[in-house]
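Student: take this sequence and fold it.
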Amino acid sequence: MSHRNNQQNRRGLTLIELIIAMTVTAGLLTVLSGVMIAVESARDHTEGVSDTLHHAEMIHDRIGRAINRCGVYQIGAGSITCGIATLQTTTGAVTVPDTLVVWAGEEATPLADEGVIDRLPLRSELRIFAPHDSDSRRLDEITFPSATGTIDFTSGTFASEIETLLASSSAVRTKLTDRIRGAVIPSSMLGAGQSVSSVRFVITEQPTDGEIASASDEASWIALPWAGGVRTLESGLRAVTVETELQFDILPVRNTDESDGAYPSFRRTSRHYLHEGN
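Tutor: Prediction:
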């Protein structure tokens, strides 16, 4: 009878029961904490991907718009030149074609509507896409509204003239993104530890200047790989294509201890124009 009364009168848990309960509770809290962290991480990743997609589309659209508006010029009996070029940047032992120069003209007057223009491009009509010189994660669009003088895309001093322009006070930089992925040069290479922007521009021509120059008669002219096969005995449709490669970090601030993932984005944009010759 006394043992039964003791069981009925007990109001709490025994020490062993309390320890078991605390262990179970701690385990549940750990699981719930892990779930919350996973949900938060998934949310950040999803938002990061969405923002990165927006950045990529906006940049490709701006580059494509500049290329589609680009002018084509010919001075006297010289060659017909499309106002698109790339420049390379060398960091240590790494050289990357990360700068795109486009003769885009004024916003209100697309140069593409003027056919083959008989003057040199104005420096104030240039539009350049390039990483920021002090931040490899940042990609800028640079214009030169107050610059004076002309520039020739075929000149041997073209690259140095562009470098001078970029360093001048007339350069107006607009930040397009600060999420470009930086590639760190390994310790075994020159420039170890420096960061290189994951931006790449490649230009292809169809047909190339060399192919056009080698067309010595009507048959070889007709046989050139004109864009879409469009050609006559006196002219052909030429395409200058810019392939853009951008590598983004998904999150705004990259975790240096653990990769948060990369988003590669590619786009091909072509400027077509009628090339007359032969």
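Student: going forward, measure contacts and count neighbours with C-alpha atoms only.
Tutor: Fine.
Student: how far is the helix or strand where V39 lies from where the chain is centred?
Tutor: Assigned by DSSP states H and E, V39 belongs to helix 15-69. Distance of helix 15-69 from its chain centroid, counting by Cα atoms, centre = their mean, to the nearest Å, is 25 Å.
Student: just checking, what packs against that helix?
Tutor: With contacts taken as 3 or more Cα pairs under 8 Å, 6 or more residues apart in numbering; DSSP states H and E, helix 15-69 sits against strand 94-103, strand 172-177, strand 235-249, strand 262-276.
Student: which residues does stretch 104-119 contact?
Tutor: Contact with stretch 104-119 is made by 66-76, 80, 83, 124-127, 273, as judged by Cα atoms under 8 Å, 6 or more residues apart in numbering.
Student: so how far is the first residue of that stretch from its last?
Tutor: End-to-end distance for stretch 104-119, by Cα to Cα, to the nearest Å: 14 Å.
Student: one more sequence to fold, the one below, so I can look at both together:
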Amino acid sequence: MFLPPPDLTALGNCGWLPGTRSFSTQRVRRFGGFTLPELLVSMMIFSLLSAVIGSLSLAVHTAWTFSESMERARHESDAFHQRLNWMIRQAATYRDSSGVRQPGMFVIEQWGTAGLSTDSSGDLLILWSGGANGNLAGGDFPNRTPLLSELVVYTWDAAPAPVLESQSESSPLQTTARRLVEVTFPEDSQTVSFDAANFAATIREAVLSPAARRLPIITRLAITPLESTGNPSAPSFRGAIRFQLRQSPSPNELASAVRGSQAWKELPWYGGFCSNSAGQRVSHISWQIAMDPHASSAVSLASGGANSASTGLLSGSQGVNLFVGSALKSWLHEGS
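Tutor: This is a model prediction of the structure:
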């Protein structure tokens, strides 16, 4: 015998028994905001998220700034290497006082006192290439006196007027020394003699002349203290760039060998090309540039920081990038 199912609708219509209580499953809505503990926790979480997002944004901005500075420094260095290599190929040759053919290339110290030398090191490179357009095109001019307007100089900028630096607010000096410039003298038609005793002094004076035309190629050179030169107008800092000029065979090697002898033929002629009375010589120019993308600090030279040609190339410092380059200029050695 089966019992019928209960009538659920009847249960809904029936009243509650005396002495019993009813319970509701609906929550009473509370009007108002967060409680104090909830508000404190939410504020702490928001502060942590803000700090994390701010740190990430700062890291991204710093990385982008660093990458942009490095890329710009590399582009400036590449532009200088290409420009200098082309200008060296345009350098012409001349005859010195003894009738020997020589290339119109010299290296001196911008704030030094020494004269010219075939083997030298310094921060100022002189090329007889025909001006900014390289009009001499590597020709040979044995009977012509060079003009100052035909010279091209590469060095750090020692212009009297300072240039404000925007790369770093903590830069040690607001100076033009952070610029590597190509200096030309298009309006100066005076003649200059490479054999003159005052040729180096003439170039140093012309570079600082207001009439000189300066073309900035690199704007982020590192700087290094300039040793005392005895000149009160000398700047406190110099651009960290170094040129070296070497000839092979050297003048001493040529002087020690007799033409046509076995010692003459065993000299280090370029490509091994020589005859009993002539040979192929070569000038090797190398340069090293210290670039500081953020203009943050000074660098030191390889031999303790002395400002002389004997110091050789530059040594690196933290945050400074070194760029090196070299070029060759060969010519036929003949004459006495």
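Student: Throw the helices and strands packed on helix 15-69 of structure 1 into JSON lines and include mean neighbour count and distance to T14 of structure 1, thanks.
Tutor: Shown next, in JSON lines, are the helices and strands packed on helix 15-69 of structure 1 (neighbours: other Cα atoms under 10 Å; distance: least, Cα to Cα, whole Å):
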{"stretch": "strand 94-103", "mean neighbour count": "20", "distance to T14 of structure 1": "70"}
{"stretch": "strand 172-177", "mean neighbour count": "16", "distance to T14 of structure 1": "62"}
{"stretch": "strand 235-249", "mean neighbour count": "21", "distance to T14 of structure 1": "55"}
{"stretch": "strand 262-276", "mean neighbour count": "17", "distance to T14 of structure 1": "54"}
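Student: and R137 of structure 1, which of those is closest to it?
Tutor: Nearest to R137 of structure 1 among those is strand 172-177; the distance by Cα to Cα comes to 7.8 Å.
Student: mind putting the helices and strands packed on helix 15-69 of structure 1 into TSV with distance to I19 of structure 1?
Tutor: Converted to TSV, the helices and strands packed on helix 15-69 of structure 1 look like this (distance: least, Cα to Cα, whole Å):
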stretch	distance to I19 of structure 1
strand 94-103	61
strand 172-177	54
strand 235-249	46
strand 262-276	46
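Student: on that earlier part again, just the buried subset of the contacts of stretch 104-119 of structure 1, please.
Tutor: Buried members of those, scored by 16 or more other Cα atoms under 10 Å, are 66-73, 80, 83, 124-127, 273.
Student: out of those residues, who's nearest I162 of structure 1?
Tutor: Closest to I162 of structure 1 out of these is L126 (9.7 Å), distances taken as Cα to Cα.
Student: just want the most central residue of structure 2.
Tutor: By Cα atoms, centre = their mean, structure 2 has its centre lying nearest to M291, at 3.6 Å.
Student: ok, now which ones touch that residue?
Tutor: By Cα under 8 Å, 6+ apart, M291 of structure 2 lies in contact with 73, 220-222, 240, 320-323.
Student: kindly recompute the last result at 6 Å.
Tutor: The neighbourhood of M291 of structure 2, defined by Cα atoms under 6 Å, 6 or more residues apart in numbering, consists of 220-222, 320-321.
Student: and those residues as CSV, adding distance to P268 of structure 2?
Tutor: Formatted as CSV, the contacts of M291 of structure 2 follow (distance: Cα to Cα, whole Å):
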residue, distance to P268 of structure 2
R220, 38
L221, 36
A222, 36
V320, 36
N321, 34
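Student: closest one to F185 of structure 2 out of those, please.
Tutor: Using Cα to Cα, L221 comes nearest to F185 of structure 2 of the contacts of M291 of structure 2, at 23.3 Å.
Student: residue in structure 1 paired with the closest one?
Tutor: Mapped onto structure 1 by TM-score structural alignment, L221 of structure 2 lines up with I180.
Student: M70 of structure 2 now?
Tutor: In structure 1, M70 of structure 2 lines up with V49, judged by TM-score structural alignment.
Student: ok, V41 of structure 2 next?
Tutor: For V41 of structure 2, the residue aligned by TM-score structural alignment is I20.
Student: and the strands in the stretch 51-200 of structure 1?
Tutor: With DSSP state E, counting those that start in this stretch as the criterion, the stretch 51-200 of structure 1 has strands at 72-73, 81-82, 84-91, 94-103, 116-117, 126-132, 135-143, 172-177, 182-184, 195-197, 199-206.
Student: need those strands in CSV (columns: distance to A159 of structure 1).
Tutor: What follows is the strands of the stretch 51-200 of structure 1, written out as CSV (distance: least, Cα to Cα, whole Å):
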stretch, distance to A159 of structure 1
strand 72-73, 19
strand 81-82, 16
strand 84-91, 7
strand 94-103, 10
strand 116-117, 22
strand 126-132, 12
strand 135-143, 15
strand 172-177, 19
strand 182-184, 24
strand 195-197, 19
strand 199-206, 15
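Student: if we can go back for a sec, my read: the match of L221 of structure 2 touches L139, true?
Tutor: No - here I180 of structure 1 does not reach L139: they are 7.0 Å apart, not a contact under Cα atoms under 6 Å.
Student: and P37 of structure 2, how many neighbours?
Tutor: 9 (other Cα atoms under 10 Å).
Student: ok, now how distant is it from M44 of structure 2?
Tutor: Taking Cα to Cα, one finds P37 of structure 2 at 11 Å from M44 of structure 2.
Student: repeat for N143 of structure 2
Tutor: 85 Å.
Student: same check, this time on L124 of structure 2
Tutor: L124 of structure 2 is 61 Å from M44 of structure 2, by Cα to Cα.
Student: how about Y94 of structure 2, nearest residue that isn't a chain neighbour?
Tutor: Nearest in space to Y94 of structure 2, with sequence neighbours left out and distances taken as Cα to Cα, 6 or more residues apart in numbering, is P142 at 4.9 Å.
Student: to clarify, my last question referred to G76 of structure 1.
Tutor: D118 (7.4 Å).
Student: next, count neighbours for whatever residue of structure 2 lines up with the one you found.
Tutor: By TM-score structural alignment, D118 of structure 1 lines up with N143 in structure 2. N143 of structure 2 has 8 neighbours, counted by other Cα under 10 Å.
Student: check S261 of structure 2 too.
Tutor: For S261 of structure 2, the neighbour count with other Cα under 10 Å is 11.
Student: just give the closest residue to it, not the sequence neighbours.
Tutor: Using Cα to Cα, 6+ apart, the nearest residue to S261 of structure 2 is N276, at 7.5 Å.
Student: that neighbour corresponds to which position in structure 1?
Tutor: N276 of structure 2 maps onto L233 in structure 1, by TM-score structural alignment.
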